[in-house]
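Novice: One predicted model, sequence on top.
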Amino acid sequence: MLSTRFVTGSVNWVDLGTPDMEAAKGFYGGVFGWTFQSAGPEAAGYGMFQLDGRTVAGGMAAPPEQGGPGWTVYFQSPDAEATAKTVERAGGTVAFQPMDVFDLGRMAVFNDPTGVGFAIWQPGRNKGLDAVNDPGTLCWAELYTPDAPTVIGFYQDVFGWETATMPLPDGSADYTMVNPGGAGLDAMFGGIVPLATDPLEEADGPYWLPYFAVSDCDATVARAVELGGRVRTPPTDMEGVGRSAKLSDPAGARFAVLQGERAE
């Protein structure tokens, strides 16, 4: 599961790019109870979504030429420059070269060999998200890809991930779960899904999908719709996991919610 004890290759940040930040504040505030804290006038509009005073995501207005509305998943790197070189050697591309973010850390943005964007965060004063797994916070990340074997090898080269597989419910392919190298199965934080197994995602294109934990999946979905969001996949039960739904916000940014199973 996700943890704030961040290590190399673990998810340590997630942020939203949107054409209308004010609308995003209202939507996510209504869905998850988030508030928005600006990072200051020098941060070009960037700021932090917070829940009970803890940072749970970032966000900023992003013009269409920067790729349109969407969530970006960040992974921890101990050396942004070295990671950028590894990305290129492994078949990916650098979208934004490593850069300092004040004294908070260093970041860079890449595309994997199939063109899916992701980012890295090399911590400085900002170590990453303050909270994960609790209702209203990030709890999982899922990659939909047209070439699972290639990207699994790519991310293993870049981050040293370890993997385990299980068959999808319909038996059409394997679901690959990932965890940081040496961290063990308890540190699994995400999955990799062949794009062709999901007609919805195949139509909309490959991407990293963030999941946010909720205490009531159906109520959250209803609230998202009330606030202008769209249901991409209605609430669905998965044995041993819980109840989840795929949504998009009013601008079209895709995300998912998960109500985990309660232990008996």
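Specialist: Structure's in. What do you need? For clarity, every value in this text was computed on a predicted model and none was experimentally measured.
Novice: all contacts plus neighbour counts: C-alpha atoms, from now on.
Specialist: OK.
Novice: and residue 158, that's in a helix?
Specialist: Yes. Residue 158 sits within a helix when classified using DSSP: H, G, I helix; E, B strand; the rest coil.
Novice: Run a quick neighbour tally on it.
Specialist: 20 (other C-alpha atoms under 10 Å).
Novice: Go ahead and confirm it touches residue 88.
Specialist: No. Assessed by C-alpha atoms under 8 Å, residue 158 is found out of contact with residue 88, at 9.5 Å.
Novice: ok now the one helix or strand residue 13 maps to, how far from the chain's centre?
Specialist: Secondary structure from DSSP states H and E places residue 13 in strand 11-18. With C-alpha atoms, centre = their mean, to the nearest Å as the basis, the distance from the averaged C-alpha position of strand 11-18 to the chain average is 6 Å.
Novice: what angle separates the helix or strand that it is followed by from strand 11-18?
Specialist: Using DSSP H and E, the helix or strand that directly follows strand 11-18 along the chain is helix 21-32. Using axes from the mean of the first three to the mean of the last three C-alpha atoms, to 10 degrees, the inter-axis angle of helix 21-32 relative to strand 11-18 is 130 degrees.
Novice: here's the one I want to compare it with:
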Amino acid sequence: MSLPDQINYLELPSLNPQASKDFFTALFGWRFEDYGPDYIAFFGAGIDGGFYRSNIVATPAQGGTLVVLKSANLAQSLAEVTAIGATIVKPIFSFPGGHRFEFLEPGGNQLAIWAE
């Protein structure tokens, strides 16, 4: 059950929702439900949401939100992300509390993965 006054759902633009779906299915095994060719909902990602078709995506450099995922093994996550078609935009770097890298998934979204 969802609690009030908390983030409940995220909708992310994607240049290609099917490519985003394929990427996150391969990487994390997220579950999806298609609502036509222009919207695909995801489940099992820690928070539910969806990818909607858009001709533009927002990156953090343009003021967009950076979604950050957590990993138990950052080097393994980097290898997996690269192997299934992500573009690394910031290699692993340190920050207070851990290490992370940032990447573009095939639908154009920039995300980060971090580990303690």
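Specialist: Sure, I can see it. For clarity, every value in this text was computed on a predicted model and none was experimentally measured.
Novice: What is the aligned counterpart of residue 51 of structure 2 in structure 1?
Specialist: With TM-score structural alignment as the criterion, the equivalent of residue 51 of structure 2 in structure 1 is residue 60.
Novice: next one: residue 29 of structure 2
Specialist: Going residue by residue (TM-score structural alignment), residue 29 of structure 2 aligns to residue 33.
Novice: and the strand holding residue 13 of structure 1, what does it pack onto?
Specialist: Using 3 or more C-alpha pairs under 8 Å, 6 or more residues apart in numbering; DSSP states H and E as the contact criterion, the secondary-structure elements in contact with strand 11-18 of structure 1 are strand 54-61, strand 70-76.
Novice: Kindly present the ones you listed as TSV, with separate columns for distance to residue 175 of structure 1 and mean neighbour count.
Specialist: As requested, those are exported to TSV (distance: least, C-alpha to C-alpha, whole Å; neighbours: other C-alpha atoms under 10 Å):
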stretch	distance to residue 175 of structure 1	mean neighbour count
strand 54-61	26	22
strand 70-76	19	23
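Novice: out of the ones you listed, nearest to residue 10 of structure 1?
Specialist: Distances from residue 10 of structure 1 to each of these were compared using C-alpha to C-alpha; the shortest belongs to strand 70-76, at 5.3 Å.
Novice: Distance from that closest one to the middle of the chain?
Specialist: Distance, stretch centre to chain centre, for strand 70-76 of structure 1: 5 Å (C-alpha atoms, centre = their mean).
Novice: so the helix or strand just after that strand corresponds to what in structure 2?
Specialist: Remark: after strand 70-76 of structure 1, the chain's next helix or strand is helix 80-89, criterion DSSP H and E. Mapping helix 80-89 of structure 1 onto structure 2 (TM-score structural alignment) gives no aligned residues.
Novice: the inter-axis angle of whichever helix or strand comes after helix 80-89 of structure 1 versus helix 80-89?
Specialist: Using DSSP H and E, the next helix or strand after helix 80-89 of structure 1 towards the C-terminus is strand 93-101. Put simply, strand 93-101 of structure 1 runs at 180 degrees to helix 80-89, going by the same axes, to 10 degrees.
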